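Peer 1: Predicted coordinates and the sequence they were generated for:
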Amino acid sequence: MAEAVDADIELESTPVRETESDLIAATLAWSARRFGAHAARFVRPTASGGWLVVTWMNDAISVHPADAAEAAMAWMVALGRTHLLVGKPRVASLEDRGLRPIAARNYLGLPVICQDRVLGVIEVAGELRPDVAAAAAAAQDDINRFALRLGYDPSLQPLQALAPESRVVLSSGAWIDPQVTVSADALRFAAALVGDATIEDVAASTGMCLDRCLDIARDLARLGLIDIVG
């Protein structure tokens, strides 16, 4: 049986990560530790309509397309919108009194959902910690933060190239560093965005030079304050 681990384990305050893959790997490693598993998986939908399985084990990541059973399980957990814990007893031998269970093999699925958008399901299985149900409930805030970063953190995605004709718009602000500081010129740039506009239009309306506006747009996009829409 897995030994109980400290119930106060918390997801570390996440520094800005270079890639989405780094964030997923760190979250899966944390999930395995938190629930007492040797491995953790993230089953996520793809743009083509399929599902992809990202597995963390022994500090390494592997990826493979989900088969029909894996995809169906992920959908079931995601549609339930709450964690799913299933116990599957194993049997050692057949005795006079019937089947003798020797271990409880558990499955825990945690849906990763951001604003009604299904981003995937975190899965752990095996001899999990005895209080895994309580641990899953306590982990929900951390899972929600993971979903928010995965869905909206601009630092996880490569920045699109910007040109004078690029169209930008103020973002929803779903993921913004609370400590962000912007210049007076950046505020002028943002104030000029009524709906979407090209960078050259903003330069003309604010009187700032085009090169300065391009630099500001890159900085604001990197901070998640504007979105590049065309």
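Peer 2: Arrived safely.

Peer 1: CA atoms for contacts and neighbours, from now on please.
Peer 2: Fine.

Peer 1: Spit out the contact partners of Pro89.
Peer 2: Pro101, Ile102, Ala103, Ala104, Arg105 (Cα atoms under 8 Å, 6 or more residues apart in numbering).

Peer 1: The host helix or strand of it: which residues count as buried?
Peer 2: Applying DSSP states H and E as the criterion places Pro89 in strand 84-95. By neighbour count with 16 or more other Cα atoms under 10 Å, strand 84-95 contains the buried residues Leu84, Leu85.

Peer 1: Now the element after it, going C-ward?
Peer 2: Downstream of strand 84-95, the next assigned helix or strand under DSSP H and E is strand 98-114.

Peer 1: next SSE after that next one?
Peer 2: Next element after strand 98-114 (DSSP H and E): strand 117-126.

Peer 1: Strands of the chain, residue ranges please.
Peer 2: 39-45, 51-57, 60-65, 84-95, 98-114, 117-126, 167-170, 197-198, 226-228 (DSSP state E).

Peer 1: Check which helices and strands the shortest one sits against.
Peer 2: Going back to what we said before, that points to strand 197-198. Judged by 3 or more Cα pairs under 8 Å, 6 or more residues apart in numbering; DSSP states H and E, strand 197-198 is in contact with strand 167-170.

Peer 1: now do the first one
Peer 2: Contacts defined by 3+ Cα pairs under 8 Å, 6+ apart place strand 39-45 against helix 20-35, strand 51-57, helix 68-80, strand 117-126.

Peer 1: start to end distance for stretch 94-102?
Peer 2: 12 Å (Cα to Cα, to the nearest Å).

Peer 1: coming back round to it: will you turn the helices and strands packed on strand 39-45 into TSV that also has mean neighbour count?
Peer 2: TSV is the format used below for the helices and strands packed on strand 39-45 (neighbours: other Cα atoms under 10 Å):
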stretch	mean neighbour count
helix 20-35	20
strand 51-57	21
helix 68-80	16
strand 117-126	22
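
Peer 1: this is the comparison structure:
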Amino acid sequence: MEYLPLVFLSGADELPLPEPEALGAVEGRSAIVYGPEEDDDGLLCHAQGWDMGDLVLEPTTPANGEIPSYNKALIFLFAKPNLLGFFADWKSFQKGAHHFRRPNLVLTRRARQKQRLRLDGDIIVRRRNGSTLLSKLYDFGPSGASFYTDAADFRSGEMLLAEFEISGCGSCETTATIVRVETLSHSHYGYLVGIYFHLTKAQLQKAEQLYLCKKAEAIRQLSAPERHRWAPPETV
């Protein structure tokens, strides 16, 4: 269980032996399931609620061929306004959905506590297939970011390594999971990819520093006298 706080988020609250109704895993909530294999990019699912104490997760794409048996899976569940992380024992696959036993311990924290900032910056994305991509950031916050790309093979649930640089503030590197891919119709780029960071305590502090640095810069720009028609003249 020591692994979970590292890949989850620092500052999370612990829920030992939680009751199902306390987790907010209602029908339609999104979840990502990871198996024990190192090359597992994660399986995006929708929660179907609880069945006799078992958490039911239905894959967003129908299974082709052999149905995976997860044994013990790492699951991230987006139960707004909270993000949950826990290990759960796989029980069975029935009627197109995976059934997991109720977890013994759940880590939870509120998702996206700070609004993201629009900014110009670069992000280097390293994928598990060995490819590296340089892209432009669209927005950034302490818990995640989004970037432009023309690559058409990004998928929700994919885990990657992201290194981003915020001009005038610094840089940070962290693992991240893709949580959405949007097709753009009126843009120079084909897609907008949203990612959620998996931060250690030190990485979280760095990300928050970058956010506050850029936030302060934005505030300074908004408060600059030349932006306001009725601003008093500067004194020498």
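Peer 2: On my side now, so go ahead. The structure presented is a predicted model; accordingly, all values stated were derived computationally and were not measured.

Peer 1: what's the TM between chain one and chain two?
Peer 2: Superposed pair, TM-score by TM-score structural alignment, normalised by the length of structure 1: 0.22. Supporting alignment: 79 aligned residues with a Cα RMSD of 5.4 Å.

Peer 1: before we move on, the earlier item: which among the contacts of Pro89 of structure 1 end up buried?
Peer 2: Here, 16+ other Cα under 10 Å leaves Ala104 buried among the contacts of Pro89 of structure 1.

Peer 1: Adding distance to Tyr152 of structure 1, write the contacts of Pro89 of structure 1 out as TSV.
Peer 2: Listed next are these as TSV, based on distance: Cα to Cα, whole Å:
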residue	distance to Tyr152 of structure 1
Pro101	45
Ile102	45
Ala103	41
Ala104	38
Arg105	35
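
Peer 1: Please identify which of the contacts of Pro89 of structure 1 is nearest to Glu20 of structure 1.
Peer 2: Arg105 (30.8 Å; Cα to Cα).

Peer 1: Out of the contacts of Pro89 of structure 1, flag the one nearest to Pro65 of structure 1.
Peer 2: Nearest to Pro65 of structure 1 out of those is Arg105 (Cα to Cα; 24.3 Å).

Peer 1: Next, the angle from the strand holding Pro89 of structure 1 to strand 98-114.
Peer 2: Here strand 84-95 of structure 1 runs at 170 degrees with respect to strand 98-114, directions being taken by axes from the mean of the first three to the mean of the last three Cα atoms, to 10 degrees.

Peer 1: right, so of the strands of structure 1, which gets closest to Gln140 of structure 1?
Peer 2: Among the strands of structure 1, strand 98-114 comes nearest to Gln140 of structure 1, with 8.5 Å by Cα to Cα.

Peer 1: Identify all contacting residues around the closest one.
Peer 2: With contact meaning Cα under 8 Å, 6+ apart, strand 98-114 of structure 1 is reached by 1, 74, 77-78, 81-94, 118-128, 136, 143-144, 146-148, 151.

Peer 1: at 6 Å instead, please
Peer 2: 78, 83-91, 119-127, 147-148 (Cα atoms under 6 Å, 6 or more residues apart in numbering).

Peer 1: And it, what's buried?
Peer 2: Ala104, Asn106, Tyr107, Leu108, Gly109, Leu110, Pro111, Val112, Ile113, Cys114.

Peer 1: if I look at Thr175 of structure 2, how far off is His98 of structure 2?
Peer 2: Distance, Thr175 of structure 2 to His98 of structure 2, using Cα to Cα: 26 Å.

Peer 1: Now flag whichever of the contacts of Pro89 of structure 1 is closest to Ala191 of structure 1.
Peer 2: Arg105 (56.7 Å).

Peer 1: And Thr175 and His98 of structure 2? Which one has more around it.
Peer 2: Per other Cα atoms under 10 Å, whichever of Thr175 of structure 2 and His98 has more neighbours is His98, with 23 against 18.

Peer 1: Whichever strand or helix holds that one - contacts with which helices or strands?
Peer 2: Using DSSP H and E, His98 of structure 2 sits in strand 97-101. Packed against strand 97-101 of structure 2 by the contact rule (3 or more Cα pairs under 6 Å, 6 or more residues apart in numbering; DSSP states H and E) you find strand 54-59, strand 82-94.

Peer 1: And the longest one, what's buried?
Peer 2: In other words, strand 82-94 of structure 2. Buried, per 16+ other Cα under 10 Å, within strand 82-94 of structure 2: Asn82, Leu83, Leu84, Gly85, Phe86, Phe87, Ala88, Asp89, Trp90, Lys91, Ser92, Phe93.

Peer 1: Please produce TSV containing those residues, extended by distance to Lys201 of structure 2.
Peer 2: Below are the buried residues of strand 82-94 of structure 2 laid out as TSV (distance: Cα to Cα, whole Å):
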residue	distance to Lys201 of structure 2
Asn82	19
Leu83	17
Leu84	17
Gly85	16
Phe86	18
Phe87	21
Ala88	24
Asp89	28
Trp90	30
Lys91	33
Ser92	35
Phe93	36
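
Peer 1: Closest one to Ser171 of structure 2 out of those, please.
Peer 2: Leu83 (25.1 Å).

Peer 1: Distance check, the closest one against Thr183 of structure 2.
Peer 2: Counting by Cα to Cα - Leu83 of structure 2 and Thr183 of structure 2 are separated by 25 Å.

Peer 1: Roughly how far does Arg218 of structure 1 sit from Asp227 of structure 1?
Peer 2: Distance from Arg218 of structure 1 to Asp227 of structure 1, by Cα to Cα: 10 Å.

Peer 1: swap in Pro111 of structure 1?
Peer 2: To Asp227 of structure 1, Pro111 of structure 1 is 27 Å away according to Cα to Cα.

Peer 1: And for the closest residue to Ala186 of structure 1 other than its chain neighbours, the neighbour number?
Peer 2: Counting by Cα to Cα, 6 or more residues apart in numbering, Ile216 is the residue found nearest to Ala186 of structure 1 once chain neighbours are left out, at 6.0 Å. Residue neighbour count, defined by other Cα under 10 Å, stands at 20 for Ile216 of structure 1.

Peer 1: Brilliant, that's me finished.
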